[in-house]
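S.K.: Here is a sequence with its predicted model. Questions after.
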Amino acid sequence: MTNADFRSNPDNFCYRHPERQSFVLCQRCLRTICPECQTQMPVGVICPECRAEQQKQQHHTAKVTRMPRRRAAGLDGRPVVTYGLVILTSFMYLVGLIPGLGDEVKSWLAFNPQLVLVQPWSLVTVTLVHASIWHVALNMLALWAIGRSLEPLLGRWRFLALYLLSALGGSVLTALLAPTTWVVGASGAVWGLLGAMFVIGRHLGANVTTIAVILGLNLLITFLPGSNIAWQAHIGGGLVGALIGFVFARTRAIRQQRQQMWLLIAIGVGLLALLAVPLFVYR
């Protein structure tokens, strides 16, 4: 798809704000809506027109009457998952600096492939542990920069699933290729966000040159001599992120939500199944 095709396709833009690109559909009318036009519902989001129609058909309960005020405050479009992950990860880094307690927390959260059966949670909690202030600062800066654009595009739960599954993918590839290597950091998850953004952008016909350059530079830095970077986690997270981005791009419609959910579950189960390889081969 060319940029001209992309711009001429209204499905790629908010129907109320044609200049705003979005990846989220109203769950009732299936029209594309930007963060400003989204009202969060128990399942998915709806556009202003569908919200008004729904309110006419329902009695005005306290919960319903609070929703317009929340929309007016502009809270629905905020990347709250991104901010939450940045705050939580930064907090855990500060906890890791506490003498005595910090080392215990790091050993409990960091990923060691040889301890995966004892500490299975470390497959994703590895994102909460970092080696230095520069390590956590660069990862959180990248998460903040990417998440502010990608989370409103995908929605909160899709974004969180992408982040966690990408982290899992990085841990699994590390277990497969470097079974004696300790891993810390959110780099695998961040690479997954980049991979998904690249694939989704290509699907929508957007210009993804900047993302490709960032991925290329990060790949170059990863393999620099003496970098001491777990490239397996980066590559694993990026590949899983790209796969999930493809799933999101191909299952946009509301009628495909159940299919999308099962595909994400299948990816998670498949990654966990791959852990059987190092457990039997390298034991």
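M.R.: Looks like it arrived, so ask away. Numbers count the residues shown, from 1 in each chain.
S.K.: Please count neighbours and contacts with C-alpha atoms only from this point.
M.R.: Noted.
S.K.: Which residues are in contact with E104?
M.R.: For E104, no contacting residues are found, by Cα atoms under 8 Å, 6 or more residues apart in numbering.
S.K.: ok, now which ones touch I267?
M.R.: By Cα under 8 Å, 6+ apart, the contact set of I267 is L165.
S.K.: what's the spacing between it and G188?
M.R.: 16 Å (Cα to Cα, to the nearest Å).
S.K.: Could you do Y93 as well?
M.R.: Distance, Y93 to G188, using Cα to Cα: 17 Å.
S.K.: neighbour count winner among the two?
M.R.: Comparing Y93 with G188 by neighbour count (other Cα atoms under 10 Å), the higher total belongs to G188, at 35 against 21.
S.K.: Can you say which helix or strand has the more buried one in it?
M.R.: Using DSSP states H and E, G188 maps to helix 187-204.
S.K.: now that helix: how far from the chain's centre is it?
M.R.: The chain centroid and the centroid of helix 187-204 are separated by 9 Å under Cα atoms, centre = their mean, to the nearest Å.
S.K.: For it, which residues meet the burial criterion?
M.R.: Judged by neighbour count (16 or more other Cα atoms under 10 Å), helix 187-204 contains these buried residues: 187-202, 204.
S.K.: ok, now stretch 255-273?
M.R.: Quick answer for stretch 255-273 (16+ other Cα under 10 Å): 260, 263-264, 267-268, 271.
S.K.: Which of the residues you listed fall within strands?
M.R.: Among these, no member is found in strands (DSSP state E).
S.K.: For N228, give me its contacts.
M.R.: N228 neighbours (Cα under 8 Å, 6+ apart): none.
S.K.: here comes the other one, which I'd like you to weigh against the first:
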Amino acid sequence: MNDLPVSAANFCYRHPGRQSFILCQRCGRTICTECQTQAAVGVICPECMKIQRKNAPRTKPAVLTRLTGSGQPTVTYALIALTVFMFVLQWIPGLGITQRFAYVPALTIVEPWRMLTSIFLHSQGGLPFHVLLNMYALWLFGPMLEGMLGRGRFLALYLISGFAGSVGVLVLAPFTSVVGASGALFGLMGAFLIIQRGLGGNSKQLLVLLGINVVVSFIPGIAWQAHLGGIVGGALIGFVLMRTRRPNQKGVQIVLIAAVAVLFVAIAALRILSLLAPVG
């Protein structure tokens, strides 16, 4: 038996003292057992493996793909998650989440953000009944509307409706403190009703559900003023969306949605001025 010829090419390029006759499938360099990585065909060296990993397409975890993939109601899921998270924080002693972020009309001038932050808080009386009921309603209506409108429009509808609900409280019950997403949810129902009727759909079931919720709104302890403000805000947004459906009306649509928000800001400002005006 003849000995194989000894050459620098027969030694691992990373470990010169190790003889090998295995070549990298990509670059052709000699590599020892330690430096080999199994490929689909043959083996590759560490440098080629590094390049392969760098150029490989990045994929999301399966859970994130299901939650954020195309067609998924990502905003709905995010709103539910944020609301539940805030409800958990409300129960932690010392944080004072409810006191710091509930809507108190008397504090509107100095802490106007409460008009929005309050929609992510819920009553702690009756344990989680309030938040569970509202999040169930959001889970029912959210995916449908988000799929119809798109994520941006849906989020705008939810937030403006919630803000309109706070304006309703400021106008009709300025000495009442409130929490809850009901104003925003009534806004979703109001918008859905306008859109469904505009598209010629059957809205009888929705009208029945809306009627039941209106009746429930007058149970003592429930801020019907927020429900009223929310449904008016949602209906206005729904009307704008129906009238600006064509692709070439996108700019007009954005301006009109912003105008609805400005309208409620103006109503709130006028109400504050009337409350500050001296009596007599």
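M.R.: Yep, that arrived. Only a predicted model underlies this, so the values are computations on that prediction, with no experimental measurement involved.
S.K.: Just give the TM-score of the two.
M.R.: The TM-score (TM-score structural alignment, normalised by the length of structure 2) is 0.73; 216 aligned residues with a Cα RMSD of 2.3 Å.
S.K.: which residues in structure 2 does the next helix or strand after the helix holding G188 of structure 1 align to?
M.R.: Once the chain leaves helix 187-204 of structure 1, the next helix or strand it forms, by DSSP H and E, is helix 209-222. In the comparison with structure 2, helix 209-222 of structure 1 aligns to the range 204-217 (TM-score structural alignment).
S.K.: Quick one: average offset of that stretch versus structure 1, please.
M.R.: Once fitted to structure 1, stretch 204-217 of structure 2 is off its aligned match by 0.6 Å on average (mean Cα distance after the TM-score superposition for structure 1).
S.K.: Pull up the gap between the residue sitting nearest the centre point of structure 2 and I97 of structure 2, please.
M.R.: Geometric centre of structure 2, nearest residue: V75, 2.8 Å, by Cα atoms, centre = their mean. Separation of V75 of structure 2 from I97 of structure 2 (Cα to Cα) stands at 23 Å.
S.K.: With structure 2 overlaid, how far apart is the helix holding G188 of structure 1 on average?
M.R.: Here the mean offset of helix 187-204 of structure 1 against structure 2 after fitting is 0.2 Å, by mean Cα distance after the TM-score superposition for structure 1.
S.K.: who does that helix touch, helix- and strand-wise?
M.R.: Applying 3 or more Cα pairs under 8 Å, 6 or more residues apart in numbering; DSSP states H and E, one finds that helix 187-204 of structure 1 contacts helix 133-154, helix 156-177, helix 209-222, helix 231-250.
S.K.: relative orientation of it and helix 133-154 in degrees?
M.R.: Comparing the axes of helix 187-204 of structure 1 and helix 133-154 via axes from the mean of the first three to the mean of the last three Cα atoms, to 10 degrees yields an angle of 30 degrees.
S.K.: quick one on the thing from earlier: so which of the helices and strands packed on helix 187-204 of structure 1 is nearest Q119 of structure 1?
M.R.: Counting by Cα to Cα, Q119 of structure 1 lies closest to helix 156-177 out of those; the figure is 12.5 Å.
S.K.: what's the mean deviation for the closest one versus structure 2?
M.R.: Averaged out, helix 156-177 of structure 1 is 0.5 Å away (mean Cα distance after the TM-score superposition for structure 1).
S.K.: Check which residues of that helix are buried.
M.R.: Those would be 156, 158-176, for helix 156-177 of structure 1 by 16+ other Cα under 10 Å.
S.K.: Q99 of structure 2 -> structure 1?
M.R.: Q99 of structure 2 maps onto S107 in structure 1, by TM-score structural alignment.
S.K.: in the stretch 1-150 of structure 2, which spans are strands?
M.R.: Ranges of strands within the stretch 1-150 of structure 2 are 37-38, 43-44, based on DSSP state E, counting those that start in this stretch.
S.K.: Give me the mean deviation of stretch 228-242 of structure 2 from structure 1.
M.R.: Compared with structure 1 after fitting, stretch 228-242 of structure 2 deviates on average by 0.6 Å (mean Cα distance after the TM-score superposition for structure 1).
S.K.: Just tell me the aligned range of that stretch in structure 1.
M.R.: If you align by TM-score structural alignment, stretch 228-242 of structure 2 falls on residues 235-249 of structure 1.
S.K.: check contacts around the nearest residue to I97 of structure 2 once chain neighbours are set aside.
M.R.: Counting by Cα to Cα, 6 or more residues apart in numbering, Q90 is the residue found nearest to I97 of structure 2 once chain neighbours are left out, at 5.3 Å. Neighbour list for Q90 of structure 2: 96-98, 121, 124 [criterion: Cα under 8 Å, 6+ apart].
S.K.: do V129 of structure 1 as well
M.R.: V129 of structure 1 sits next to 89, 92-93, 96, 106, 109-110, 184-186 when contact means Cα under 8 Å, 6+ apart.
S.K.: thinking again about what came up before, identify the residue of structure 1 aligned to the residue nearest to I97 of structure 2.
M.R.: Aligned partner of Q90 of structure 2 by TM-score structural alignment: G96.
S.K.: Tell me how far the aligned partner of V184 of structure 1 in structure 2 lies from I194 of structure 2.
M.R.: In structure 2, the residue matched to V184 of structure 1 (TM-score structural alignment) is V179. Counting by Cα to Cα, the gap from V179 of structure 2 to I194 of structure 2 is 26 Å.
S.K.: what's the answer for P57 of structure 2, then?
M.R.: 44 Å.
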